[in-house]
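Colleague: show me the folded form of this:
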Amino acid sequence: MTSTLQPKPADRVALIITVVLGAVAGVVTIVQAVIRIIRIVPNRDVPVTVAFADTPATLPVGPGGSPVAVVPQQVEILASDMAPITVFSLIAAEVIYALAVVTAIVCVSLAIRNIIRGRAFSTANVGLVGTLTFVVAIGWILTWLFSTMGANGAASALAGEYPENTAIPIALVVPFAIAALGALSAAFVAGNRLQRETEGLV
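Modeller: Next comes the predicted model:
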């Protein structure tokens, strides 16, 4: 005997809206990636965000546009004639990020479908949440790796040599998100086990 817990009508509508918004986000992500790749491929005046460590600069942000000393954390440069490995890294970062986002949206949408059908802690959902955690983790690591390689390569193309003051930015919120997804995956595993044990008593 399989027990199911159907969501309330209002919850069902909210879940369906979430799926629709996820689909829209997936399309937007793909379009943005394509536009970005189109700008990268010609290898001319490609905008690349580069992080620098403790590098002073002056910006006209004072009274009347007077220069003020600042220490920018990130700047956007326009790089041309980059090395092939740099162009590849920039394109790979965009492709991997888009694939990771779309895959994550698909996993969430399939999990929501199962929840709507009353199978929140099914084995399928356990697998989907586990896959979601893996995709987010690997996608973030690879996107960060190729983005850093591309940014450093772009800075090198602009400076004519490898700049020594480039930094490696890390978004700390992502590891926390991965840890949260790991905890959610563990909760789904526990819920699945508890549901199977409960069904065995019926």
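Colleague: rest of the way, CA atoms for contacts and neighbours
Modeller: Noted.
Colleague: contacting residues for Pro169?
Modeller: Ala51 (Cα atoms under 8 Å, 6 or more residues apart in numbering).
Colleague: hang on, it in a helix?
Modeller: No. Using DSSP: H, G, I helix; E, B strand; the rest coil, the secondary structure at Pro169 is coil, not a helix.
Colleague: another sequence for comparison is provided below:
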Amino acid sequence: MDKDLRGQGKPSSRCGARSGAAFLIAFALGIYAVYSAGMLFKGLVHAQIDVRFDFEDSGLGTIDLGGHGTTLSGLTEVTLPTGDLAVETMIFLLIAKLSFILTLIGAAIAFVPIVRSIGRGDPFAVKSIRALSALSWVFSMGILVYFVAGILGSNLASRDLGIADDVGSNTSIAQTYIILGVLGIIEILRRSFVSGRRAQQELEGLV
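Modeller: Now for the predicted structure:
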């Protein structure tokens, strides 16, 4: 009996694999945040910023590509000179981009307690559950600010360029579904961890 109880506290190879997977997710989020920050800084150094427009059915998005006429359609990211945009437009665009970067960093940090708990062989620790709750709030608030500021910045940019009647919002229905799906997965994981914690406590009480 004592050997079994001692063995339960040792991290298994399966826990190591799960910890590695969680670490890869946190690492990927951190790397993408650094990449996004670098791209933003590079654009600002060259007095440029990326803006997304939804090109509707019009000839506005027609460009010359290698001698061939090409029409832009749907959600497309274009690079604009910062000098062509008003101050309020730049403020909203920067808020959107910075909120996205900070959300990625916050999500990566929130994964750290989860990685540590799984590595110790105790995935249902209280710290993991709190980390998932924090991850849900960080993701929700960050994405909300990102979408609101992004939509306002895109609309103001189209106004500054005089194309407000020819382009739509910078948010697609597919993006909305993806965000809701990610939030749903995080909430399912949190509830699963809470249930796992309760089951663990009940088993410990029986022992």
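Colleague: secondary structure class for Val61 of the first structure?
Modeller: Assignment for Val61 of the first structure (three-state DSSP): coil.
Colleague: and Pro113 of the second structure, by the same measure?
Modeller: Assigned by three-state DSSP, the conformation of Pro113 of the second structure is helix.
Colleague: quick check: closest non-adjacent residue to it.
Modeller: Closest residue to Pro113 of the second structure apart from its sequence neighbours, by Cα to Cα, 6 or more residues apart in numbering: Ser128 at 5.8 Å.
Colleague: one more: Arg36 of the first structure?
Modeller: Glu94 (7.5 Å).
Colleague: gap between the residue mapped onto the one you found from the second structure and Ile173 of the second structure?
Modeller: Here Glu94 of the first structure is matched to Lys97 in the second structure, going by TM-score structural alignment. Using Cα to Cα, to the nearest Å, we find Lys97 of the second structure at a distance of 20 Å from Ile173 of the second structure.
Colleague: repeat for Gly119 of the second structure
Modeller: In terms of Cα to Cα, Gly119 of the second structure sits 38 Å off from Ile173 of the second structure.
Colleague: on that earlier part again, residue in the first structure matching the residue nearest to Pro113 of the second structure?
Modeller: Ser128 of the second structure maps onto Asn125 in the first structure, by TM-score structural alignment.
Colleague: ok, the residue of the first structure most remote from its centre - contacts?
Modeller: Centroid-distance maximum for the first structure: Val202 at 42.9 Å, with Cα atoms, centre = their mean. Counting by Cα under 8 Å, 6+ apart, Val202 of the first structure touches Met1.
Colleague: try Arg117 of the first structure
Modeller: Contacts of Arg117 of the first structure (Cα under 8 Å, 6+ apart): Thr4, Gln6.
Colleague: buried stuff in the helix or strand containing the match of Ser128 of the second structure?
Modeller: Using DSSP states H and E, Asn125 of the first structure maps to helix 123-159. For helix 123-159 of the first structure, a neighbour-count test (16 or more other Cα atoms under 10 Å) marks 125-137, 139-144, 146-158 as buried.
Colleague: picking that back up, tell me which of Gly119 and Ile173 of the second structure has more neighbours.
Modeller: Between Gly119 of the second structure and Ile173, Gly119 has the larger neighbour count (other Cα atoms under 10 Å), namely 23 against 7.
Colleague: sorry, back to before: and the next helix or strand past the helix holding Asn125 of the first structure?
Modeller: helix 173-201.
Colleague: average distance between that next one and the second structure?
Modeller: Superposing on the second structure places helix 173-201 of the first structure at an average distance of 1.2 Å from its equivalents, by mean Cα distance after the TM-score superposition for the first structure.
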